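*Asks:* after the sequence you'll find the predicted model.
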Amino acid sequence: MTAIPMPNERPERRPGVNWEKWGWIYMRASGVVLVVLIFGHLFVNLVAGEGVKAIDFAFVAGKLADPFWVVWDTLLLWLALIHGANGMRTLVNDYATNPTIRRILLGAILVSTIVLLTLGTLVIYTFDPCPAGSPADLLPSFCPVNQ
């Protein structure tokens, strides 16, 4: 026979990590950081300088040549993707009532998040606007071959 908890009593706590609590905390903390990262990104890309008409291959290449912007874009990518994936996970847990469909959807979210994080990070860290051995007529004007 189980005892009925009194109104002032706390329910018994299960051992282990409370993933829902940490997911909730992550959403709040990453949301605050993302606001700063996104508005900084928008300001530099759209307001400072010549505005949207200045965004081209050379602009992106120049940004990705600076370690500050590499870290900035990496943080933006990772925080935004994990933030979005955690939000989708919450929606699936709230609305997918069939356990098999829930597992499939959660697996799809996990796989797509890992693939996008991997590809995005590779692009940020391996971007080379002037690859060696490329024909000079295909390279941008700022590459040393054309100068």
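*Replies:* Sure, I can see it.
*Asks:* going forward, measure contacts and count neighbours with C-alpha atoms only.
*Replies:* Noted.
*Asks:* strands of this protein, residue ranges please.
*Replies:* Taking DSSP state E as the criterion, the chain contains no strands.
*Asks:* show me where it has helices.
*Replies:* Assigned helices in the chain, in chain order: 19-42, 57-64, 67-95, 99-126 (criterion: DSSP state H).
*Asks:* in the last one, what counts as buried?
*Replies:* Across helix 99-126, burial judged by 16 or more other Cα atoms under 10 Å covers 102, 105, 106, 109, 113, 117, 121, 124.
*Asks:* the longest one too?
*Replies:* The neighbour-count criterion (16+ other Cα under 10 Å) identifies 69-70, 73-83, 85-86, 89, 92-93 as the buried residues of helix 67-95.
*Asks:* that older thread, as CSV, the buried residues of helix 99-126 with distance to residue 137 would be great.
*Replies:* Below are those laid out as CSV (distance: Cα to Cα, whole Å):
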residue, distance to residue 137
102, 52
105, 46
106, 47
109, 42
113, 37
117, 33
121, 28
124, 25
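*Asks:* and here is the other one:
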Amino acid sequence: MALAQGSAPALEAPRSRRTRTGNGELWGWLFMRLSGVVLVVLVFGHLFVNLMTGDGISQIDFAFVAGKWASPFWQVWDMLMLWLALLHGGNGIRTIINDYSERQRTRLWLLGALYVGVAVTLLVGTLTITTFDPCIDPASTLSVCQ
């Protein structure tokens, strides 16, 4: 096939059947970078407090968590770490699904499963942190703080 001088073959745009509008991918990319930096601080702070202070890993039990979550600071810290980690990971998996799933139907099912999984985990984790009762004895479900 001979091409006229100065002309190049027409290239099809990648994934032209699926168009995106707006800056959604830009915001997703930016979120991944910023949340990654914040997560490094949150995770290393979490590990330092839980493992390096006191008796190390042997101190982590129900009473340790109850004492830690008695402070609103640690509730917010752990909640922020939970939300950022799940949203950061979910956004990464969303990108992988969009890049590697070829069929539209498969992509929709995978994204739906991802969104449901992230939402349920966020809900259960948030409820666990916000409704945690340190006065419950984990062995008998009796209140011990009367």
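*Replies:* The structure has been received and is ready for your questions. Because the structure is a prediction, the values reported are computed rather than measured.
*Asks:* TM-score of the superposition?
*Replies:* With the length set by TM-score structural alignment, normalised by the length of the second structure, the two chains reach a TM-score of 0.81; 128 aligned residues with a Cα RMSD of 2.3 Å.
*Asks:* need the helices of the first structure in TSV (columns: distance to residue 48 of the first structure).
*Replies:* Output for those, formatted as TSV (distance: least, Cα to Cα, whole Å):
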stretch	distance to residue 48 of the first structure
helix 19-42	9
helix 57-64	12
helix 67-95	15
helix 99-126	22
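*Asks:* closest one to residue 139 of the first structure among the ones you listed?
*Replies:* Closest to residue 139 of the first structure of these, according to Cα to Cα: helix 57-64, at 10.8 Å.
*Asks:* how close does the aligned partner of residue 60 of the first structure in the second structure sit to residue 45 of the second structure?
*Replies:* Aligned counterpart of residue 60 of the first structure in the second structure: residue 65 (TM-score structural alignment). As for residue 65 of the second structure, its distance to residue 45 of the second structure is 15 Å (criterion: Cα to Cα, to the nearest Å).
*Asks:* same check on residue 24 of the second structure?
*Replies:* If you go by Cα to Cα, the gap between residue 24 of the second structure and residue 45 of the second structure works out to 31 Å.
*Asks:* can you give me the distance of residue 105 of the first structure to residue 64 of the first structure?
*Replies:* From residue 105 of the first structure to residue 64 of the first structure the distance is 34 Å (Cα to Cα).
*Asks:* let me fix that: residue 131 of the first structure
*Replies:* Distance, residue 131 of the first structure to residue 64 of the first structure, by Cα to Cα: 14 Å.
*Asks:* same check, this time on residue 28 of the first structure
*Replies:* Taken as Cα to Cα, the span from residue 28 of the first structure to residue 64 of the first structure is 28 Å.
*Asks:* neighbour count for the two, which is higher?
*Replies:* residue 64 (22 against 13; other Cα atoms under 10 Å).
*Asks:* wait, what's in contact with that one?
*Replies:* 70, 124, 127 (Cα atoms under 8 Å, 6 or more residues apart in numbering).
*Asks:* kindly reformat the residues you listed as JSON lines containing distance to residue 46 of the first structure.
*Replies:* Formatted as JSON lines, the contacts of residue 64 of the first structure follow (distance: Cα to Cα, whole Å):
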{"residue": "70", "distance to residue 46 of the first structure": "18"}
{"residue": "124", "distance to residue 46 of the first structure": "20"}
{"residue": "127", "distance to residue 46 of the first structure": "22"}
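*Asks:* what is the equivalent residue in the first structure for residue 38 of the second structure?
*Replies:* By TM-score structural alignment, residue 38 of the second structure lines up with residue 33.
*Asks:* could you give the number of residues near that match?
*Replies:* Residue 33 of the first structure has 14 nearby residues by other Cα under 10 Å.
*Asks:* same question, the one 3 residues further on
*Replies:* Neighbouring residues of residue 36 of the first structure were enumerated by other Cα under 10 Å; the total is 12.
*Asks:* separation between it and residue 52 of the first structure?
*Replies:* 20 Å.
*Asks:* same check on residue 140 of the first structure?
*Replies:* Residue 140 of the first structure is 19 Å from residue 52 of the first structure, by Cα to Cα.
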